[in-house]
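# A structural model of the following input is requested.
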Amino acid sequence: MDGATTDGNSQLGMLAGQVLLPDSKEFDAARAVWNGMISRHPKMIVQCMNAEDVALAVKHAAALDLPVSIRAGGHNVAGHAVCDDGLMIDLTAMRHVSVDPENRIASIEGGALWRDVDSASQAHGLATPGGLISDTGVAGLTLSGGIGWLRAKHGLSIDNLVGADVVIADGTLVHTDATENPELLWALKGGGGNFGVVVRFEFALHPIGPEVMFAAPIYAIEDGPGPIRAWRDFLKQHSDVVGSLCEFSTAGGEDFPEESWGKRVFTLACVYNGDPARGEALLQPLRELGDLVTDFSGRMAYCEVQQLFDTLMPAGDFRCYWKARYLTDLSDEMIDLAMQNALDAPSDNSLSSLWNFGGRTAEIDAAATAFGDRSMGWMYSLDGVWENSEEDARNIEWARRGWKASETHGHQDRIYLNFAGHGEDSDALTQASFGENYQRLVDVKTRYDPQNRFRFNQNIKPQT
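Coordinates of the predicted model:
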């Protein structure tokens, strides 16, 4: 136990892992998270090796009346993994993934990254819906929904969560599935990290790959909205087999023609959720909608697709502020707004995106998961990404202004809680996003975390 002391009331001396205090040499590295804007100072960091360690850490936090933050991938843009003046539970050593190919189930430790899951499951020709960046933590992405390339055929990450082991606020290890503590499993499916520390996830797997069809034609914004409008209409016909987003960015680097460097562009990025040959033929029209800046389309390994966006935002290199909202539909006016917002971005590193829904994602009843209503057609996200603290105000204001301007196109005032800014307006937006499921979530929160020990999230407050 590095730099830590214990007393007669503490069980941390029994840890298989270690405790880091602020004077520990590893402390600053351990408290750092992916977003370079976030710099918080917990009272201690407990680096856990197993579920027993997590239980000890939670009991210790309760004995000291400390709130608890939970680090898995540390990729949340609001930095929920690390807290000021609380106890941070670090799960990064708990990344084991085992696959039962016969029953198509993956058992995943709470600190695993999506690349761990993809690698283990693809060894058997299987996958479960993850995110778009492979160094995202399974826990953070899943617990607030999990929107990825496979959503057209297999839904969100939560739609494939079939069980979990959770250390709740009193330090008890609880299993949840469809028959044992089912209300807790329901709450984990979109309710965020409000209910405890998930030390093991169980996911249903599906036959995917090893090769998939990825389409990524890139067009210049200056050439107009025609390709986006055609893409929108195409996806309305194929939302059951194509997971896609239109991503606005700035061209640059050796992968782009030199004459395009510095241009604002958009990529019609698509993954066909099925046979790659069929997908190649189906997606071909999206590559013929006008003059191309370049085209990154082709059949490739599923694991490669899952890692394509990793290099856009290396951990700790950038300062980030993201906002998103669901859209009822994608009108011409909303497309024009998204294009203008992309042109106005003060940083060439910033991204913004339009995401499609429908397919399997839309088939899930609103009451079936804490995530709630699935009738939104699209999502709009603004991902402010920049390098210097002097540029914080300009870039945050850009994301907020664009998000506010899209309000008239919004769906029931709902937002994707993984992209909720820095949580500065979370109370009202959290309630609006859960809608009719909110009170049921309060009831689950009150049962499993009555003291609100786990409150570094889009917080659901227990009844008092």
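# contacts and neighbour counts: CA atoms only from here.
Will do.
# buried set for stretch 177-185?
For stretch 177-185, the neighbour count (16 or more other CA atoms under 10 Å) marks Asp177, Glu183, Leu184, Leu185 as buried.
# where exactly do the strands run in the stretch 101-250 of the chain?
105-109, 126-127, 161-167, 173-177, 197-204, 206-207, 211-215, 217-220, 242-250 (DSSP state E, counting those that start in this stretch).
# if we look at the first one, which residues are touching it?
Right, the one you point to is strand 105-109. 94-100, 117, 121, 199-205 (CA atoms under 8 Å, 6 or more residues apart in numbering).
# of these, buried ones?
Buried among the contacts of strand 105-109 by 16+ other CA under 10 Å: 94-97, 99, 117, 121, 199-205.
# just these now: which is nearest Ser134?
Val117 (9.2 Å; CA to CA).
# Tell me if I'm right that Gly145 and Gly155 touch.
No - Gly145 is beyond contact range of Gly155, at 9.7 Å (criterion: CA atoms under 8 Å).
# So what's the residue count around the closest residue in space to Val77 that isn't next to it in sequence?
In this structure, Val77 finds its nearest non-sequential neighbour in Asn35, 6.0 Å apart by CA to CA, 6 or more residues apart in numbering. Asn35: 23 surrounding residues under other CA atoms under 10 Å.
# Then Ala368?
14.
# same deal with Pro257?
By other CA under 10 Å, 12 other residues sit near Pro257.
# From what I see, it and Asp295 are in contact.
No - assessed by CA under 8 Å, Pro257 is found out of contact with Asp295, at 10.7 Å.
# check contacts around the residue nearest the centre of the chain.
In the chain, the residue lying closest to the centroid (CA atoms, centre = their mean) is Leu141, at 3.3 Å. Taking CA under 8 Å, 6+ apart, we find Leu141 in contact with Gly130, Gly131, Ile147, Ser157, Asn418.
# Including distance to Val77, could the buried ones among the contacts of strand 105-109 go into a markdown table?
As requested, the buried ones among the contacts of strand 105-109 are exported to a markdown table (distance: CA to CA, whole Å):
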| residue | distance to Val77 |
| --- | --- |
| Met94 | 22 |
| Arg95 | 21 |
| His96 | 24 |
| Val97 | 25 |
| Val99 | 30 |
| Val117 | 22 |
| Ser121 | 27 |
| Val199 | 22 |
| Arg200 | 23 |
| Phe201 | 22 |
| Glu202 | 25 |
| Phe203 | 24 |
| Ala204 | 27 |
| Leu205 | 28 |
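# I'd like the structure of this one too, to check against the first:
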Amino acid sequence: MTPTVRDADQTAVEDLRETLRGTLIRPTDEDYDEARGVWNGMIDRHPALIVQCSGTADVIVAVNFAREYDLEIAVRGGGHNVAGTAVCDDGIVIDLSAMRAVWVDPLARIARVQGGALWGDVDHEAQAHGLATPGGIVSHTGVAGLTLGGGIGWLMRKHGLTVDNLLSADMVTADGEFIRASEDEHSELFWALRGGGGNFGIVTSFEFALYPVGPTVLAGPVIWAADDTAAALRFYRDFVQDAPDELGTVVRLGPIPPLSVVPEELHWRPAVAINACYTGPVEEGESVLRPLREHGTPLLDLVSPKRYVAHQSGLDSTVLHGWHYYWKSTDLPELSDDLIEVLVNHAFSTKSPRSYVVLFHLGGAVSRVPGDATAYASRNAPHNININGVWRPDEDFAESETTWARRFFDALEPYREGVYVNFLDVDDDTRRVREAYDEQTYQRLAEIKAEYDPDNVFHLNQNIEPAG
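Below is the predicted model of the structure:
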């Protein structure tokens, strides 16, 4: 009979504690509840052990202990995944959140990043040299989760997805082995890591290519009243058709958050915002963004030259840790009039003032990478939509916001073209994981999974089962 952690005598657990350089946390420890919490406050799971690793050696020790006692393994980087896969019930959480170091080589334009780092950590170090690599749009998002699923954000149209700029990854396998994956080492695994999620092992560090960005960019939202949404989206459809790669845009539909830069009389007013980030020369950006800023009668124009790191963290306070999040997402085609009508009809029917919808414009460098170059399989999608039901723990919006998100998602059925695996929520099943990949890509991922994790040890994720 396979032993469990309950069968392990106190000596075994104490031996584990003594072996680690990091911290071992158990349910009786004072900091247990804080340690088991993740970004999405809806997630309430109780692991038997939490290993807060100080380095790769601790990760190896934790994996080996978990295998010996047949423990479920959850892997935590930034803990930001909406599905809450960074924590489990009864098993062991291998927590990399203390491993946040970032080393930048400005001459080689390379950053080496530990597996628990956040994007704010990367941007802070890289921008000291006027450099950046494509990351997300919230600075407290974890590097590991975003990277392994693909990585969409402000810089992707110019420099590709995060995975397109990954040079190598150090990883601990299900057997507790340390390996490096790159184009020259474990190349099939390296292909899988670029879009296949956390299925293949625990990445303890990443190596990224960097590019000159900023440190000043022309960025910010232009905001119109909700009644102008249809007109704004029809304008946007034409505006981005021939947009230069230097321009990244994200549309937000929902109440205006009470940010300090927003006049108080506009707080919580339903609106459509087109948020832009132009990473070329500011003078060029002024010309590129002029049609956007002159369209219709905006409620507010917050486009201005600003530090790239300030723009990267500008939305942080609208998606705080501990709030409750329920997502539905899909890739979308070009914005036809019929599709725009669906967006207008559903976007503003929320009960929670914190719920909203974001629409990412893809294309550019993302679409120019060959479809089989990485495991990320949505190269030809023009847009991605993420429907965000959001409420605070003390608010009674769970039923209304989950119902809203599902109805909205169902209404998009005629337009759905796949899904970004990082946006799959807790109730999305295996069928939706399959939607993130074409059949050939999924089969290749399953075969690589069978080679590196045949027992599906790492299955608390958007799981790809081993072939066979």
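# if we can go back for a sec, would you turn the buried residues of stretch 177-185 of structure 1 into TSV with distance to Ser10 of structure 1?
What follows is the buried residues of stretch 177-185 of structure 1, written out as TSV (distance: CA to CA, whole Å):
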residue	distance to Ser10 of structure 1
Asp177	32
Glu183	32
Leu184	29
Leu185	31
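# which among the residues you listed gets closest to Val58 of structure 1?
So of these, ranked by how close each gets to Val58 of structure 1 (CA to CA), first place is Leu184, at 18.2 Å.
# Wait, the closest one touches Val442, no?
No - here Leu184 of structure 1 lies out of contact with Val442, judged by CA under 8 Å, at a distance of 11.6 Å.
# So the aligned residue in structure 1 for Phe409 of structure 2: helix, strand or coil?
Matched by TM-score structural alignment, Phe409 of structure 2 corresponds to Trp403 in structure 1. Counting by DSSP: H, G, I helix; E, B strand; the rest coil, the backbone at Trp403 of structure 1 sits in helix.
# Would you check how far apart Trp403 of structure 1 and Gly421 of structure 1 are?
Trp403 of structure 1 sits at a distance of 10 Å from Gly421 of structure 1 (criterion: CA to CA, to the nearest Å).
# quick one, helices of the stretch 301-450 of structure 2?
Along the stretch 301-450 of structure 2, counting by DSSP state H, counting those that start in this stretch, helices occupy 308-312, 337-347, 365-368, 398-411, 430-435, 439-452.
# nearest spatial neighbour of Thr229 of structure 2, skipping sequence neighbours?
Val272 (5.8 Å).
# Just to be sure, the one you found is in a helix?
No - with three-state DSSP as the criterion, Val272 of structure 2 is strand rather than part of a helix.
# burial count for it?
32.
# ok, now which ones touch it?
Val272 of structure 2 neighbours (CA under 8 Å, 6+ apart): Ile223, Trp224, Ala225, Ala226, Asp228, Thr229, Ala232, Val251, Arg252, Leu253, Gly254.
# Of those residues, which are reproduced in structure 1?
With both residues aligned by TM-score structural alignment, their matches' CA atoms under 8 Å, the contacts of the contacts of Val272 of structure 2 that structure 1 also has are Ile223, Trp224, Ala225, Ala226, Val251, Arg252, Leu253, Gly254.
# Just the buried ones from those?
Buried among the kept ones among the contacts of Val272 of structure 2 (16+ other CA under 10 Å): Ile223, Trp224, Ala225, Ala226, Val251, Arg252, Leu253, Gly254.
# The fifth one contacts Ala271, correct?
No - contact status for Val251 of structure 2 versus Ala271: not in contact, 10.5 Å apart, counting by CA under 8 Å.
# can you pull out the helices in the stretch 51-200 of structure 2?
Counting by DSSP H, counting those that start in this stretch, the stretch 51-200 of structure 2 has helices at residues 56-68, 119-127, 143-149, 156-159, 187-193.
# now the third one: which residue numbers in structure 1?
Counting by TM-score structural alignment, helix 143-149 of structure 2 pairs with residues 138-144 of structure 1.
# same deal with the second one?
When structure 1 is aligned by TM-score structural alignment, the counterpart of helix 119-127 of structure 2 is residues 114-122.
# picking up where we left off before, to which residue of structure 2 is the residue nearest to Val77 of structure 1 aligned?
Under the alignment by TM-score structural alignment, Asn35 of structure 1 pairs with Asn40 in structure 2.
# Arg455 of structure 1 too?
Under the alignment (TM-score structural alignment), Arg455 of structure 1 maps onto His459 of structure 2.
# show me the contacts for that match.
Applying CA under 8 Å, 6+ apart to His459 of structure 2 gives the contacts Asn199, Glu465.
# One more: Ala251 of structure 1?
Ser260, Trp261, Gly262, Lys263, Arg264, Val265.
# any idea what Gly191 of structure 1 aligns with in structure 2?
In structure 2, Gly191 of structure 1 lines up with Gly196, judged by TM-score structural alignment.
# Give me the neighbour count for that match.
Around Gly196 of structure 2 there are 31 residues (other CA under 10 Å).
# from what I can see it touches Ala375, true?
Yes - the criterion here is CA under 8 Å, and Gly196 of structure 2 meets it with Ala375 at 5.7 Å.
# tell me, what's touching these two both at once?
With CA under 8 Å, 6+ apart as the test, Gly196 of structure 2 and Ala375 both reach Leu445.
# State the distance from Glu180 of structure 1 to Phe371 of structure 1.
Separation of Glu180 of structure 1 from Phe371 of structure 1 (CA to CA): 20 Å.
# With Glu259 of structure 1 instead?
44 Å.
# ok, those two, which is more surrounded?
Phe371 (29 against 10).
# quick one: what's aligned to that one in structure 2?
Using TM-score structural alignment as the criterion, the counterpart of Phe371 of structure 1 in structure 2 is Tyr376.
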